[in-house]
Structures are given as C-alpha cells and as structure tokens.
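Engineer: I would like the atomic coordinates for the input below:
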Amino acid sequence: MRERLERRAFFLLLIAVTIGFGIILEPFWSAIFWACAVAVIFAPVQSRLLAKLGDKPNTAAAITLLLCMAIVVIPVMFLGAAFVREGMQFYQRISSGELDPQQVLEQVRTAFPWLDGVLVELGIDTQNLRTQLADWAVNASRFLAKETLTIGQNTASFFLSLALMLYLTYFLLRDGSKLRDLMIRALPFGDEREHALFVKFVEVTRATVKGNLVVAFVQGALGGFIFWILDIPGPLLWGVVMAFLSLIPAVGAALIWFPVSLYLYATGDWMSASILIAFGAIVIGLADNVLRPILVGRDTKLPDYVVLFSTIGGISLFGINGFVVGPLIAALFMATWQIFIVDFNSHEEEEARD
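Structural biologist: Take a look at the predicted model:
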C-alpha cells in the first residue's frame, strides 16, 4: 500500500516538474523546435562526416552547423532584409498616395462589371467589400511597416533566439542518437512502438521542412521572376509573399498572382495579364502539383487531403511553425492508431478466436 502511494506521489511530482519545466521553456519553443528540425534535416550530413573523421563528434557537429549556416541561415537573413526594404517602399507608396487601393479596385470593377452581379448573387455587399479590401491593403502595408519597426527594435531578441537555436542544434547534432535512446528508455510505451514513432517523427519532419521549403523557394522564385519580367513593382516583395503563401497547398501563390493578373486586365495590359495567367497556372502551379506530392506526400505517407487540412490547421494554430507541426501531428496520429490496431485489436481478435 505504501509503495503504491509512493509511486503515485512520485508520478504526480514528475508530471508537475515536467509541466513547470515546459512553462519555463515556453519563450524559447520556436528556437527549440527549429533546432530539432534542423538537426533532423542535417543528421545525414553529420553521419557522413563522422564516418570520414572517425570518432570526432564535436568536429563533425561544428562542420555540419557551419554548413547549415552557409546554406540556410545567412541567405535567409539577406533575403529577409531585402523583403523588409521592399515592404517599407510599398507602405510609403500607399501613404504618399502614389498607389491608391480604392482606385485599383474601381478599375477592376469597371473592367469586370459582371463581377458585381456575381457577388450580389452570392449575397456579398459589393460596396462594403470594396471598402474592406481597400482597408485591408492599407492595414497590410501598415502591418509591414510596423513589423519592420518591431524587428528593428527587437534585433537583440531575434539574434538571441537565433544564437540559442544554433547552440542547441550543435548539441542535438552531436548527441542526437544518445538523446533518442534515452527518451526511448524513459517513455513507457514499449521500445518498439517508441522507435516506430521516432522514425515517423524524423520522416515527417524531414519531408515537410525540406519539401515545403523547396516548393516555397521554387514558387517564390518563379513568381518574383515573372513579376520582374513583366515590370510589376516589388518583385522581390511579392516573390517572398508568394513563397510564404505557397506553404498552403493547392491555393497558396495564386492568392497573389491571380488578383494581379485581373488588375492588369483591368488596366488594359492584356498581354502581360495573359502571360501572368499562363505562367502562374502552368509553371508556378506545376511546381506545386508535381513537387509537393513527391517531396511531401510520398515521404510522409499522408494523403494529399490530409496534408492540406493539417497544414492549414497547423498554421492557424501555431503560426509559421504550423506548416511542419500540423502534418507532424497528423502523421503521428495515424501512426499511433496504426500501432493500436496492430498491437491491441489483433490480440483481442486472436483471443476471441481461441
């Protein structure tokens, strides 16, 4: 009786200190999450370096981390700085009146008079819609300017999070296999099940991060390129926005290039509008329809519709981290139920036959 009471008390203490430790780490969850993701992605590089260098895990981890910074961190920082600069220019154009959202929307309405009828049939107040869209454009530009100022004010916080992420990534690269084995020993689910879940975690994290980022980079680069070719202002800004939106399967980048093509039609630039429509539907769309199933769906072993819903749900709940967290939770959900079906229901069916 006393032993049972002691075990229960210890488990309560274990749960309490674990929750407390999680609360302490809450400000750094993004840094921890991306450190784990980067370590998972670059683990094969670490393994190859270990095979060549011999028993030198510290050196292998340091070289892998430097490669990660050269390939990912530094280019993203330069791209982010250019994005912020063009975002400020976009805001200044709206603030100065050089770009008037109301005028743009009126041009579209004049060019497509049937659009009002369609919206009325759908029960949408066109006058309120125009006002809301114009307000959205102003607010979006103001948001870009505000976030730019916030980033500037929080530079120290940003670099602290980046430093913590890189610092943790180094140790995860160096000690990742030991930590995995320790967690398998500590968790009470059975070593085979835990190993299967860890394998699924690695597969999905690697597939979603690598796959989605490759698709985002390709679609953003293609979108920025065609905007530059057609002399549309802010090609880098809109390319980065399309890259972010492309994290949403099926519809992402089209949320930018399709309205811009309608505006080009409205202003009489039929040639540029037709080129943009064709390029967006065929080239940019092809990158999503071909690359995403190969890079994400195949490796995660998730149906396309599960990837779509889990990605959108993840982004709505967890922000930008959700494009990885959503499919990861979905994959672990399906893997856990598969383990349950195989390990538990099969035993009950065998007992019923006996």
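Engineer: alpha carbons only for contacts and neighbour counts from here, please
Structural biologist: Will do.
Engineer: state the distance from Gly319 to Phe42.
Structural biologist: 24 Å (C-alpha to C-alpha, to the nearest Å).
Engineer: for the comparison step, fold the sequence that follows:
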Amino acid sequence: MKARTAFAAILVGVLAVLSLLVVRPFLDYLLAAMLLAFVLTPAQRRLAPEIGSKVSAFALVGLTVLLFVGPIGLLLRVALESLNDLPTSASELPTFESVERVAERTLGVQLSGQFDRLVEGVTGIVAQQSSGIASASVHAFLGVLLLLFLLYYLLEDGDTLVRWTKSVTPLPRAVQDELYAEAEDATWAVLKGHVFVATVQGFVSGLGLFALGIPDAAFWTVVMMFLAMVPIVGVAPVLGGGVIYLAVNGRFLEGALLFVYGMTVVAITDDYLRALVIDKESSLHSGVVLMGVFGAAYFLGAIGIFVGPIILALFKATIEVFTEYYDLG
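Structural biologist: Next comes the predicted model:
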C-alpha cells in the first residue's frame, strides 16, 4: 500500500511539473483570463438563465474585447507615431546645429559627423532587434487568443471547474467553503481597493491633462491608471512631468493650476474612494501591496501588478481559515 501511495505521489508530482512547463510560456495570459473570469462571473450568472450560458459567455468576451481594444489601440498608435518621429540622423534632432557649434567652440574639438554616427548606430541596433520584436508580437497574438478562449470556457464552465476542484481537494467541505468565501472576499477587496480606485484616480488625473492641453493626454491617462496601482509611485510622475512641461513652455499659471489640482482633487479622490470601497478588515497593508506589485511584476510581468496583491491576499485568507478551523494558534 505504501509503495502504491509513493508511486501515485511521484506520478502526480512529475505530471504537475510537466503541466507547469507546458503552461509557463503563457502563464501571464492564463492568470489574466482567470482574473477576468472572476470579475465577469457575477454577470455571467445573471445573464445565463435569460439568454443561455454559451451566448452570455460569448457576449461578455466580446464586451471585454471592446473595452480593451480601445486603450491598447491608443497605446499602439502613440508608440508607432513615436517610432516614426525618431530621427535617423543627428541633423534631424531639434536645435542640433546650434548645440554642435557651441560644443565645438567650448571643447575645441571637431564634432561634425560624430553625432550622425551615434544616432545611426542606435537606429541600426533597433533594426537588428526587429526579428525579436516580430517574435514577441507573434507570442503576444497567440497569448491574446488563448486568453479569450480560456475566458470563454471559464465563464461557461467555471462553476463545474470549482465543483471538480472541491471534489478532489483533501479537505473537509466546511473548510473548503470557508476558504473559497474568504478568498473571494479578499480578491474583491484587492480589486476594489487597488484596481478600481486606480482606474478612477487615473481618469480624474487625466481630466486635468485634457483641460490644460497636455499633448497625448489620452495616452498619459491610460499610463496613470496603471501607475496608480503602484503604491508610493502613483500618478505623481505624470502629473509632475505635466507641470514641468507647462513651466518650460512658459505656461506658469497653468502649471500651478495642475499642481494644485493634483494635490487637492486627485488626492481627495484617492483618499475618499479608498475609504469608501475598501473593507478595512480584509484589506492588505500598503507595504504588503507594494511587495506584491513589485515582486509579482518582476516574476510575472505586467499582469503581476494585478495578481501580486491578490496572491498575498489569498495567502493571508488561507492562513486565517486554517488557523481558525484547526486551532493552529
């Protein structure tokens, strides 16, 4: 009997490692699909009895595509425009000729052609990396397709997956039910406290950029929505850059207005929303959130900004459930 148990454990362990290796190249897309399915499941449960589970799942996936295509398309457009505007020679750089003349008079060195070779070298390096960029683009395209398919099936068969997981988990059903409930509460607390609040804060900050005519304000608004999820950092880099931009262009009054707007309206929005939507008993400490964001972003990439704090929140909830049920304290 012990030999059978050992063999079963080894077999399961080997298959688990192989499964992880299979999933690893697209792990970030898998986690994104799971997170989106968690958020959309309440809507799926409402719509499925009315229009059918398949139709409702397909509709929610379509809605997700529409909501994400806009911001991603905006980012790509701005990025492509920035690439097209890159100079191919030093003579195309703004105020290059005057800077070159001043440097030659100051240093007494002939710099003609040096900057041209430098800029052309940088451009050549970018061209050499084109194959890597193409490969990354193919990987991202396949990952997005996988994400959409997984999202559809998680919405349609998510409850079946949860029931199967509970049936094979070697824990009493009461423990599992409490663990799932705590995990759901912790995940919603993180989503509401850090994703929703960051989205609103980034949007409110973007209104200030639009009002004062900052270039590419829509792009920087999307950037601030992501930066607002990072504790300590927040939207300050973009708003501070906006203030500097206005001051450099001689628009001192508008720069002062943007500074005051960030210190009052944006700050109050952040504090008020966090106090309104976060249950203080289930929220994580800011230091834990910071560790989750930075650590998971390093390990998982961009999706780690969302998943990192949730993983730590789930760990905290698991410890609390086990401590209560098994009297580990």
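Engineer: could you quantify their similarity as a TM-score?
Structural biologist: Here the TM-score for the pair of chains, by TM-score structural alignment, normalised by the length of the second structure, is 0.77; 299 aligned residues with a C-alpha RMSD of 3.3 Å.
Engineer: mean distance, the lengthiest helix in the first structure to its aligned residues in the second structure?
Structural biologist: In the first structure, assigned by DSSP state H, the helix with the most residues is helix 191-229. Taking mean C-alpha distance after the TM-score superposition for the first structure, the mean distance separating helix 191-229 of the first structure from the aligned residues in the second structure is 3.1 Å.
Engineer: coming back round to it: higher neighbour count, Gly319 and Phe42 of the first structure?
Structural biologist: Legend: neighbour count by other C-alpha atoms under 10 Å for Gly319 of the first structure and Phe42, higher for Phe42 (18 against 12).
Engineer: and whichever residue in the second structure pairs up with that one, what helix or strand is that in?
Structural biologist: When the second structure is aligned by TM-score structural alignment, the residue opposite Phe42 of the first structure is Leu40. In the assignment (DSSP states H and E), Leu40 of the second structure maps to helix 27-51.
Engineer: buried set for that helix?
Structural biologist: Using 16 or more other C-alpha atoms under 10 Å as the test for burial, helix 27-51 of the second structure gives 27-38, 40-41, 44-45, 47-48.
Engineer: now for it, which elements pack on it?
Structural biologist: Packed against helix 27-51 of the second structure by the contact rule (3 or more C-alpha pairs under 8 Å, 6 or more residues apart in numbering; DSSP states H and E) you find helix 53-84, helix 130-168, helix 304-326.
Engineer: one more pass at 10 Å, please.
Structural biologist: With contacts taken as 3 or more C-alpha pairs under 10 Å, 6 or more residues apart in numbering; DSSP states H and E, helix 27-51 of the second structure sits against helix 2-23, helix 53-84, helix 130-168, helix 173-190, helix 286-300, helix 304-326.
Engineer: what angle do it and helix 2-23 make?
Structural biologist: Angle, helix 27-51 of the second structure to helix 2-23, by axes from the mean of the first three to the mean of the last three C-alpha atoms, to 10 degrees: 90 degrees.
Engineer: tell me the angle helix 27-51 of the second structure makes with helix 304-326.
Structural biologist: Put simply, helix 27-51 of the second structure runs at 70 degrees to helix 304-326, going by the same axes, to 10 degrees.
Engineer: just checking, what residue in the second structure corresponds to Phe33 of the first structure?
Structural biologist: Taking TM-score structural alignment, the alignment pairs Phe33 of the first structure with Leu31 from the second structure.
Engineer: OK, contacts around that match?
Structural biologist: Residues in contact with Leu31 of the second structure (C-alpha atoms under 10 Å, 6 or more residues apart in numbering) are 37, 147, 150, 300, 303-304, 306-307.
Engineer: and it, how far is that from Gly295 of the second structure?
Structural biologist: For Leu31 of the second structure, the distance to Gly295 of the second structure - C-alpha to C-alpha - is 16 Å.
Engineer: now swap in Pro172 of the second structure and tell me
Structural biologist: The gap separating Pro172 of the second structure from Gly295 of the second structure is 33 Å, by C-alpha to C-alpha.
Engineer: can you check Val288 of the second structure too?
Structural biologist: Distance, Val288 of the second structure to Gly295 of the second structure, using C-alpha to C-alpha: 10 Å.
Engineer: pull up the overlap in contacts between these two.
Structural biologist: The contact sets of Val288 of the second structure and Gly295 overlap at 308-309 (C-alpha under 10 Å, 6+ apart).
Engineer: which position in the second structure pairs with Leu264 of the first structure?
Structural biologist: In the second structure, the residue equivalent to Leu264 of the first structure is Leu246, according to TM-score structural alignment.
Engineer: mean distance, the helix or strand where its match lies to its aligned residues in the first structure?
Structural biologist: If you go by DSSP H and E, Leu246 of the second structure is part of helix 236-248. Between helix 236-248 of the second structure and the corresponding residues of the first structure, superposition yields a mean separation of 2.4 Å, by mean C-alpha distance after the TM-score superposition for the first structure.
Engineer: so what secondary structure elements neighbour that helix?
Structural biologist: Packed against helix 236-248 of the second structure by the contact rule (3+ C-alpha pairs under 10 Å, 6+ apart) you find helix 197-211, helix 217-227, helix 252-261.
Engineer: check which element follows the shortest one along the chain.
Structural biologist: The first helix or strand that comes after helix 252-261 of the second structure along the chain, using DSSP H and E, is helix 267-277.
Engineer: measure the mean distance from that next one to the first structure post-superposition.
Structural biologist: Compared with the first structure after fitting, helix 267-277 of the second structure deviates on average by 3.1 Å (mean C-alpha distance after the TM-score superposition for the first structure).
Engineer: give me the buried positions along stretch 200-208 of the second structure.
Structural biologist: Neighbour-count burial for stretch 200-208 of the second structure flags 200-206, 208 (criterion: 16+ other C-alpha under 10 Å).
Engineer: quick check: that stretch aligns to which part of the first structure?
Structural biologist: Using TM-score structural alignment, stretch 200-208 of the second structure pairs with 218-226 in the first structure.
Engineer: just how off-centre is the matching stretch within its chain?
Structural biologist: Centroid displacement of stretch 218-226 of the first structure relative to its chain, using C-alpha atoms, centre = their mean, to the nearest Å, is 18 Å.
Engineer: what does stretch 8-17 of the second structure give?
Structural biologist: Worked out by C-alpha atoms, centre = their mean, stretch 8-17 of the second structure lies 33 Å from the chain centre.
Engineer: give me the residues contacting that stretch.
Structural biologist: The contact list for stretch 8-17 of the second structure (C-alpha under 10 Å, 6+ apart) reads 2-7, 18-23.
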